[in-house]
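>>> Sharing a sequence plus its predicted fold:
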Amino acid sequence: MSSPVNIPFQTVIKIDRSIDHPVYLQIARQLINAIQRGVLQAGSQLPGSRSLALILQVHRKTIIAAFDELDAQGWTEIRPNKGTFVRKELPQDPDVKPYSAGLLTSYPEKTGYQFRKSMLLDALTLSPNTGLEFNDGLPDIRLLPLERLSKVYGGILRSKTNYRHFGYSHAEGNVFYREMLADYLNNTRGLHIKKENILTTRGIHMSIYMASSMLIDAGDVVVVGDLSYYLANMCFQQCGAKLQAVPVDKDGISTEAVRELCKRQKIRMLYLTPHHHYPTTVTLSAERRVELLNLAAQYGFIILEDDYDYDFHYKGNPVLPLASADTNGMVVYIGSFCKSLAPGFRSGYLVAPENLILEMAKFRRLVDRQGDMLMEQAIAELLEEKEIQRHLKKAVKVYQDRRDLFTSLLIKELGGELTFDAPPGGLSVWTNWNPDLNLMRISKNCTKMNLHLPQELLYQNEHSTAMRLGFGNLNEQEITLAVRVLSKAVNMEE
């Protein structure tokens, strides 16, 4: 081309003087964008520095600096006594769209290619983070000893001896943390493990995902309770598993149903939350725990034991996990501090025989090179100082008082519409409702009164009308208000 291109540069290039970014770089990068999208074709001559400076209302030296940047990056070439040209060697897309206003001012709304979509998570709703909220049993972050936590974490950042945690380290996680965690789990769960039996993760969900990806092949049968944890079910299905639901009663998952299933077909994995079954909160009886371990050894299926809220128990001593009595290496045990402390503490763990931990550590390198070494160091020091243990002891008393208040208010305000058993532990209550009620409509009524009642807490079909209502995140005043709003929402439904 013998003459400069004639396009509206004032539309192609938008200068924003409010941002902390040099004007010449803004111009250069938008010209590169124009070249990449075919607005400026290979071989095109750019306007002279004086002309373009006048068009864009900038100093000529700014344009010269932009042209120098283009030349340095190899997008243009300067021909003596002729001007600045877009390099001819640049590839051109024969199907590129012709210039149109707005072509460079927005990001594409859709991909230009096809990809696999999943409807598994479409039903999930995000918390609005405003007003009151029922959740599925999260802790109250206001109870955390934040001053002590921040002091420990800050000390780690300032200490030169901890600089090693800024680099890559063991794929299984922070060594000191795994040592302290092994002691903690041995003392509180009756396990008999070493640090080599622990792989650190970012929480329960990551542990479930990794176990599923490593241990489940497409077509494998995974047994879950009826009902079961929806996110775990979705993870199993995403791996191609076939779910088989078995009944759950007041003593937990039916071992007789599991036995009959084993006789008919090959089972790869049994997923359960034995301490407080999700969502109904019942505890798996000691007899059934022993029987499930025997069935796993006999039929060769994996038990994925999710102990998401073991630390919260209000009556007597909690029943020890299945992993504490596993002598055949059939149990993969997962837990986290996300419920014990706060969801923001993305520190989970997976416990299994050492050969599986070594293999899973290889897989974790693909999705999370090593985890949060600094946070793990902080939690390890808090475990060593017994700070977390003291916090949990105090928190359990608070949550027990909240459970008692919550259940008494449910009876007082809604006793004619629901029934429930006060849970022996955990941070939520499983409530069965009058089947004539429409739970989705009640949820919408709650939203109108600034109480968030997520759809995933509602269980309504031809067999049940129930809600899983978390109370741990609410203090006494909030519990009282939330129950009153819920009562109003039910009355609006009627």
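Here it is on my side, so go on.

>>> rest of the way, CA atoms for contacts and neighbours
Fine.

>>> Centre-most residue in the protein?
By CA atoms, centre = their mean, the mean C-alpha position of the chain lies nearest to His205, the distance being 6.5 Å.

>>> Secondary structure element holding it?
Using DSSP states H and E, His205 falls within helix 204-215.

>>> How much space separates the residue nearest to the centre of the chain from Phe471?
Here the criterion is CA to CA, to the nearest Å. By it, His205 lies 22 Å from Phe471.

>>> Who are the contact partners of the closest residue to Ser347 other than its chain neighbours?
In this structure, Ser347 finds its nearest non-sequential neighbour in Arg202, 4.8 Å apart by CA to CA, 6 or more residues apart in numbering. By CA atoms under 8 Å, 6 or more residues apart in numbering, the contact set of Arg202 is 346-349, 371.

>>> Let me have those in JSON lines, extended by neighbour count.
Formatted as JSON lines, the contacts of Arg202 follow (neighbours: other CA atoms under 10 Å):
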{"residue": "Arg346", "neighbour count": "20"}
{"residue": "Ser347", "neighbour count": "24"}
{"residue": "Gly348", "neighbour count": "23"}
{"residue": "Tyr349", "neighbour count": "23"}
{"residue": "Gly371", "neighbour count": "24"}
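
>>> which one of those is nearest Gln92?
Gly371 (42.7 Å; CA to CA).

>>> would that closest one count as being in a helix?
No: using DSSP: H, G, I helix; E, B strand; the rest coil, the assignment for Gly371 is coil, not a helix.

>>> Tell me which other helices or strands the host helix or strand of Ala34 touches.
Per DSSP H and E: Ala34 is located in helix 23-36. The contact analysis (3 or more CA pairs under 8 Å, 6 or more residues apart in numbering; DSSP states H and E) places helix 23-36 against helix 60-72.

>>> go again using 10 Å as the cut-off
The contact analysis (3 or more CA pairs under 10 Å, 6 or more residues apart in numbering; DSSP states H and E) places helix 23-36 against helix 9-12, helix 60-72.

>>> quick one, it and helix 60-72 angle?
Relative orientation of helix 23-36 and helix 60-72, computed by axes from the mean of the first three to the mean of the last three CA atoms, to 10 degrees: 50 degrees.

>>> Pasting the second one now:
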Amino acid sequence: MSIPFDRTNFVYFWLTKIIQFLLKLMGQMLRPWKTILNIELGSHKSVFQQIADGIIGEIKKGRLKPGMSLPGSRILAADIGVNRKTVVLAYEELMAEGWLETAYKKGTFVSEKLPKQKERRRQRNEESISSVKNFSFTAFGSGMPASVNSAVPLIVFNDGLPDVKLAPLDELARAYKRIFQQKARWRMLGYANERGEERLRTAISTMLTMDRGLSFGIGQICITRGSQMALYLTAQILIKPGDVVAMETPGYRPAFEAFKHAGASIEAVEIDEQGIRIAELEQLCRKGQLKAVYVTPHHQFPTTVSMKADRRLQLLALSNQYGFAIVEDDYDHDYHFGLRSLLPLASYDQAENVIYISSLSKLIAPAVRVGYVAGPASFIDSLAALRMTIDRQGDPVMENAVAELMEEGIVNKHAKRALGIYRDRRSLMSKYLDQYLKEKADYQLPEGGLAFWLRFKQPVDTIAFSELLLEHGVQVISTERFSFNGKPLNALRLGYAALDEAELERGIQIIASLLP
């Protein structure tokens, strides 16, 4: 019995086949998966994770849009050359995370619930145009010289850093190793005291008593990651918006910024060969409430001037009379070339209102971030509590290692050795300044510290001059940033301690040759 020919069914059958073929072909053309998903079989990331991350990337870029169909697991597996189970695992992961969704007997799709990705538009110059509004923030700049790749060997006159090649690294490494070999070493891997390790605070308390005439107990000391953190925390605890803070000018720019961002109104007070001018301070006190004075009395930054005894007594008396705090930054106490170092302001009997800040970073090495604040116990309580909000604690292992070096006298021995070397380099620096720059600049031989303050006889824009020097292989810090009252300084602070004899001479020669 013959079956009658049904033209309608015949045409419908083949049209369906052709449409299915064309849809499959278009799908392959629209989804070049081999190029979209780059699979690295040797990668540390599993293949299913690479597939999932690749699809997420395409969704974020907007090439896979909400509702768009994805190829079946068999097709995608064949396209990229992996096992089908791997693709299934990737799809399941993406569905669990909400990137994909599935419809019964229809397939897998990009989720419709995702936020629409804005298409990227490009100008003719290929620069992206974004209509997204970005959040605002406070911009900060370090003001320090940028690192430079130069064919000329760079001679760096820093702001007075020590020579890290002299650091007692072997002794520090051995102390570090011994700490990790202790049976109870696990105790140092948990949370520790936010004030710092008691062992280190005890060692610092002993050093301050024996060497600097200070009597701070361990409850009056808080360890920080360098003196800059100590200064920042002090400013935040001490200052309320609108409080008046007097600062030396020229002075230490990071201190200026710390007080400024704490909300202080800064009053710049000139210095002379004796230190900060007390008469100007007294005028500020009479005009209104002065909250604090920031000073570097041992070796003033940047001029290296040491504040003399009578000026110190006047400053302390003024503080007690008007009730303002003195923030004493004793950043390089150990490097003094006289018969003995001047004792800190905080050691005087009249020092009722002194907050003392110092550091071991310049003594050992800048990378050893150990600073500290010493002051009234209640003040240190507040400072330690604030410290927890930005830095839960310091480095207990490093702090214990440094404490061990202090207890064994290694730090003191290193300081004496380094001081002798720096004394010789100071003499060489003075020699070359006299030899090459006597006609163009003046200086006073610093009583201590690791830098010279060179004053030019003719006006010099140190910003432009520092850029010119850099082109000739010498890096200096432009000193315009040290002036807080807008007056030109016509000077450079040249740190010499990290340079050898040849570098010192060559550096001074280049400076001399480029000065007008």
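That came through, no problem. Model, not experiment: these values are computed from the prediction.

>>> Overlay them and tell me the TM-score.
After superposition, the two chains reach a TM-score (TM-score structural alignment, normalised by the length of the first structure) of 0.89; 482 aligned residues with a CA RMSD of 2.9 Å.

>>> And for the following helix or strand past the helix holding Ala34 of the first structure, what's in contact with it?
Next helix or strand after helix 23-36 of the first structure toward the C-terminus (DSSP H and E): helix 49-56. For helix 49-56 of the first structure, the external contacting residues (CA atoms under 10 Å, 6 or more residues apart in numbering) are 8-11, 13-15, 27, 46-48, 57-67, 83-84.

>>> if we can go back for a sec, now that we have the helices and strands packed on helix 23-36 of the first structure, can you turn them into TSV and tack on distance to Glu376 of the first structure?
Output for these, formatted as TSV (distance: least, CA to CA, whole Å):
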stretch	distance to Glu376 of the first structure
helix 9-12	49
helix 60-72	44
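
>>> Rebuild these as CSV, extending it with mean neighbour count and distance to Asn294 of the first structure.
Below are these laid out as CSV (neighbours: other CA atoms under 10 Å; distance: least, CA to CA, whole Å):
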stretch, mean neighbour count, distance to Asn294 of the first structure
helix 9-12, 16, 71
helix 60-72, 18, 70
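
>>> Which among the ones you listed is found nearest to Pro454 of the first structure?
helix 9-12 (45.0 Å).

>>> Need the counterpart of Thr188 of the first structure in the second structure.
Using TM-score structural alignment, the equivalent of Thr188 of the first structure in the second structure is Asp211.

>>> Now for its match, how many residues are close by?
For Asp211 of the second structure, the tally of surrounding residues (other CA atoms under 10 Å) stands at 12.

>>> again, but for the one 10 residues further on
Here the neighbour count serves as a burial measure; for Ile221 of the second structure (other CA under 10 Å) it reads 29.

>>> Spatially nearest residue to Arg259 of the first structure (excluding sequence neighbours)?
Using CA to CA, 6+ apart, the closest residue to Arg259 of the first structure is Leu295 (7.0 Å).

>>> before we move on, what SS does the one you found have?
helix.

>>> could you give me the residues in the first structure that stretch 293-303 of the second structure aligns onto?
The alignment of stretch 293-303 of the second structure onto the first structure (TM-score structural alignment) spans residues 270-280.

>>> show me where the stretch 201-350 of the first structure has helices.
Here the stretch 201-350 of the first structure has its helices, by DSSP state H, counting those that start in this stretch, at 204-215, 230-238, 255-264, 286-299.

>>> picking that back up, so how far is the helix holding His205 of the first structure off the chain centroid?
Its chain's C-alpha centre and that of helix 204-215 of the first structure lie 12 Å apart, by CA atoms, centre = their mean, to the nearest Å.

>>> what angle do that helix and helix 230-238 make?
With the same axes, to 10 degrees defining the directions, helix 204-215 of the first structure sits at 20 degrees from helix 230-238.

>>> Tell me the counterpart residues of helix 204-215 of the first structure in the second structure, please.
Under TM-score structural alignment, the match for helix 204-215 of the first structure is residues 227-238.

>>> ok, back up a step: next up, the contacts around the residue nearest to the centre of the first structure.
211, 231-232, 235, 306, 334-336, 348.

>>> Please repeat the previous calculation with a cut-off of 8 Å.
His205 of the first structure neighbours (CA under 8 Å, 6+ apart): 231-232.

>>> The longest strand anywhere in the first structure vs the second structure, mean deviation?
Counting residues, the longest strand found in the first structure (DSSP state E) is strand 242-249. Once the two models are superposed, strand 242-249 of the first structure sits on average 0.9 Å from its counterpart in the second structure (mean CA distance after the TM-score superposition for the first structure).

>>> What residues in the second structure pair up with that strand?
So strand 242-249 of the first structure is aligned with residues 265-272, judged by TM-score structural alignment.

>>> still on that earlier bit, how close does the helix holding Ala34 of the first structure sit to the second structure?
Mean for helix 23-36 of the first structure is 2.8 Å (mean CA distance after the TM-score superposition for the first structure).

>>> and for that helix, what are the contacting residues?
Residues from elsewhere that reach helix 23-36 of the first structure (CA under 8 Å, 6+ apart): 12-17, 40-42, 62-63, 65-67, 69-70, 75, 86, 104.

>>> relative to helix 49-56, how tilted is that helix?
Using the same axes, to 10 degrees, the direction of helix 23-36 of the first structure lies 90 degrees away from that of helix 49-56.

>>> residue contacts, Glu505 of the second structure?
With CA under 8 Å, 6+ apart, Glu505 of the second structure has these contacts: 429, 432.
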